[in-house]
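Engineer: predicted model, plus sequence, below.
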Amino acid sequence: MKLFRISTVPISLNILLKGQLRYLNQFYEVTAISGQGDELDEVEQREGVKVHPIAIERRISPLKDLVSLLQLYRYFKREKPDIIHSITPKGGLLAMIAGKWAGVPVRMHTFTGLIFPHKDGHFQTLLIWMDRVLCHCATHIYPEGKGVREDLERYRITAKPLKILANGNVNGVDTTHFSQSAVDAESIEILRAQLGVREDDFVFVFVGRLVRDKGINELVTAFKNVASTPLSDRDPTLLSDQNPIPLSDRTSAGVSNVKLLLVGPPEQHLDPLEPAVLSEIDANPNIITVGFQQDVRPYFAVSDALVFPSYREGFPNVVLQAGAMGLPSIVTDINGCNEIITNGHNGLIIPVKDSAALENAMRRLAVDRDLYGSLREHSRPLIESRYRQDRVWEALLEEYREAGGGVIE
């Protein structure tokens, strides 16, 4: 049987579905479809699957979208796939329409995140109707997590069944690859020396694009305060029944050895940071930037906790990866993050765009060693029990087999 996996741009296939296509290719004749590029070539070589480039614009572009739609239709009509499965908004819309026109029997789409809840006005209305058309043309619809499903239901995108595979996330996490034991101890020490990180430093790490929507403005502001403002016995954020910290631990020494490690590319042209934040990143000796890294595991290995104050996500891989590496996380109360992290169990959850709450959470982890130890103890076991990659792949394979036996029109 033929299985086509479709995304708008090849990086989605290359990063989000790493390893999955090779696994599925044992059971189906898999073809990966997206725009052309080195990333698609890498998918072909690493996954051992067929690829077929079709240019798809990420932005709304009526003429180019029509061309892409016709190309998808002709290819589906000629190749007659048994299942098509898309994972990105524009690629999904065009693939589902083309698949319905071409008579593809099983047409699946996974919503890895939604754009329209964060827009307004006519643009939001347009995006809602695009997703409604997508769902109308699909036979099976999969929200990546509970938050995505709730948004689809709240905005009445479709009346069709919405099924979350496994516990959410499109690919799970390879807990063998993302493990402290998988990183050589000597290389960790070399990296520590290169970064200027001491053994007694408490290192917060952020992995992702350095942009406003990832909460970098709030993160840098909070870290500046944590690193420069001593904790006092009268600190109201720490003197509470809900957050008892021994007086002996509430000292300036408790936060004098913190560092912030930023792993990811800046994108000032797309979603700029505040000028004061950029200046702080450049001037603060305790903020370390290393840019994009192909392998983030060594940076997790030299860190103590992930900080991920994003404004919106579908189901963030970085939180899964950090947990698999044994790191607790501070995350915002958004889709995906609040499904992976249980507040007070394997991390802390704070409100979105709240630098004061973020500062308090960072102080708590840096100072309260009992709290930190408890969160860290539960981090990896939770990921292993819920999001291990092989379980996600097996659930997807079973879904394909079930879908092939009966189609919802």
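Structural biologist: Structure's in. What do you need? Numbers count the residues shown, from 1 in each chain.
Engineer: for the rest of this, base every contact and every neighbour count on C-alpha atoms.
Structural biologist: Fine.
Engineer: how close does Asn25 get to Arg5?
Structural biologist: 11 Å (Cα to Cα, to the nearest Å).
Engineer: before we move on, what about Glu218?
Structural biologist: 37 Å.
Engineer: structure two is appended below for comparative analysis:
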Amino acid sequence: MKIALVITDYGSFNNFLGDLAIQLLRDGHEISVITSEVRVINIQDKFNYLEQGIKFFYVDFPRGFNPLSHYKSSKKIKKILDDIVPDLVHIHFTTGIFTTLFSGRLKYKTLGTFHGLGFPVLSGVKKQIFAFVERFCFNRLDKIYVLNEVDYKAVTLLGYDNVEKYETLGLGCDLSVFNPSNFSDIQKADRKKLLQIDPADFVFAYTGRFVSFKGFDKVIRSFLELYKSNDKVKLLLIGGNDVIHPTGLNEQELQQMGDCKGIIHIGFTIDVAHYLAITDAFVFPSSKEGMPVCVIEALAMGVPVITADSRGCNEIIEDNYNGYVVNVDENAWKDVKESMAVISSNPGLIERFRGNIEKDRLLYDRNRYVMSERKRYNELVS
């Protein structure tokens, strides 16, 4: 079977779909990937994809709303697909789906996975824009896939009966990589020493792009305030800036972040698990997620999570069970700070959360997603 995977950038393919593509290839399918050469998630390749036999075709996916740019990219994608002649096309992300289908439906069976819809969670003009764009996409897909219950109900209420919610926790993560047993006490002590973290320090971590809708600004404000009264805390920032979206911090806050000795900048890295191994609590108060992989990775490493009472996040984290769920309003950073203060001063609480997380560990496995996709593709084509 010929399967074409379409995703907006190479970095996202490598991070989210690389495992699936390799498994499908090993199953005997012919896999083509249409993507851009951009690496929004700039980490080392998980596999030697070309050597394995995956074919890549590169197209620019416009991030703005220039109809001509979308049209040109859409026509180029259709030309590539006509050369491939796939049995199945699976497109990921709203931007990827919108661009691919801009010039019309495909003549191949087409699936679209929305990793987080806009219209159910936005308001005002943005809600109207996303509602138009996303309904435009729905109308040109054979099957609509969403990651969470909020999106599923929203699409169903619009009258679409071809929508399905993944039974898995989103795309999950690789439990062989995100496994606390991989890291000895000596290895963790050495890494802390390298980062100049004292053994007695309590370590928080944030993973992802430094953008306001992922709660980055709330994390920084909360930590800076906490650090004033407790300099035995550290914050690992694993990720980096996004040129399109703002951080949500003003110039003074950015300066304070740069000057704070408690904040350690890691950058984008494939070694996320190594840093989560020395993390005591993960902080990710995002207001706009589908099903956050970074939260699943933290849980897989046995790390309790402080997150927002928002779509996707509150389907993974149960308040006072495997972490804390806080408000999502503009003053939420105060609740985040309070939760950080409580969890960093209560070792017994951490142990209870870790015990609950361990009970649910198998739910985080990316293999569950890979297996469900393999089954889905075979059923759809047959």
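Structural biologist: Happy to help now that I have it. Small disclaimer: the values here were computed from a predicted structure and weren't measured.
Engineer: more neighbours, Asn25 and Arg5 of the first structure?
Structural biologist: Taking neighbours as other Cα atoms under 10 Å, Asn25 of the first structure and Arg5 compare with Arg5 leading, 22 against 17.
Engineer: just confirm that one is within a strand.
Structural biologist: Yes: the assignment for Arg5 of the first structure is a strand, going by DSSP: H, G, I helix; E, B strand; the rest coil.
Engineer: center of the first structure, which residue is that?
Structural biologist: By Cα atoms, centre = their mean, the first structure has its centre lying nearest to Pro316, at 2.0 Å.
Engineer: that one against Glu339, yeah?
Structural biologist: No: counting by Cα atoms under 8 Å, Pro316 of the first structure does not reach Glu339; the two are 10.1 Å apart.
Engineer: corresponding residue for Asp368 of the first structure in the second structure?
Structural biologist: Counting by TM-score structural alignment, Asp368 of the first structure corresponds to Asn346 in the second structure.
Engineer: if I pick that match, what's in contact with it?
Structural biologist: Counting by Cα atoms under 8 Å, 6 or more residues apart in numbering, Asn346 of the second structure makes contact with nothing.
Engineer: how near is it to Phe353 of the second structure?
Structural biologist: 11 Å.
Engineer: ok, Asn66 of the second structure next?
Structural biologist: Look at Asn66 of the second structure and Phe353 of the second structure: by Cα to Cα, they are 47 Å apart.
Engineer: who's more crowded, those two?
Structural biologist: Between Asn66 of the second structure and Phe353, counted using other Cα under 10 Å, the more crowded position is Phe353 (20 against 9).
Engineer: show me what contacts the more buried one?
Structural biologist: Residues near Phe353 of the second structure by Cα under 8 Å, 6+ apart: 304, 320-323.
Engineer: could you narrow those to those that are also in contact in the first structure?
Structural biologist: Contacts conserved in the first structure for these, using both residues aligned by TM-score structural alignment, their matches' Cα atoms under 8 Å: 304, 320-323.
Engineer: max pairwise distance over those: which two?
Structural biologist: Pairwise distances across those peak at 9.8 Å for Pro304 and Asn320 (criterion: Cα to Cα).
Engineer: okay, those two: which has more neighbours?
Structural biologist: Higher neighbour count among Pro304 of the second structure and Asn320: Pro304, with 31 against 14, using other Cα under 10 Å.
Engineer: doesn't Asn322 make contact with that one?
Structural biologist: Yes: assessed by Cα under 8 Å, Pro304 of the second structure is found in contact with Asn322 at 5.5 Å.
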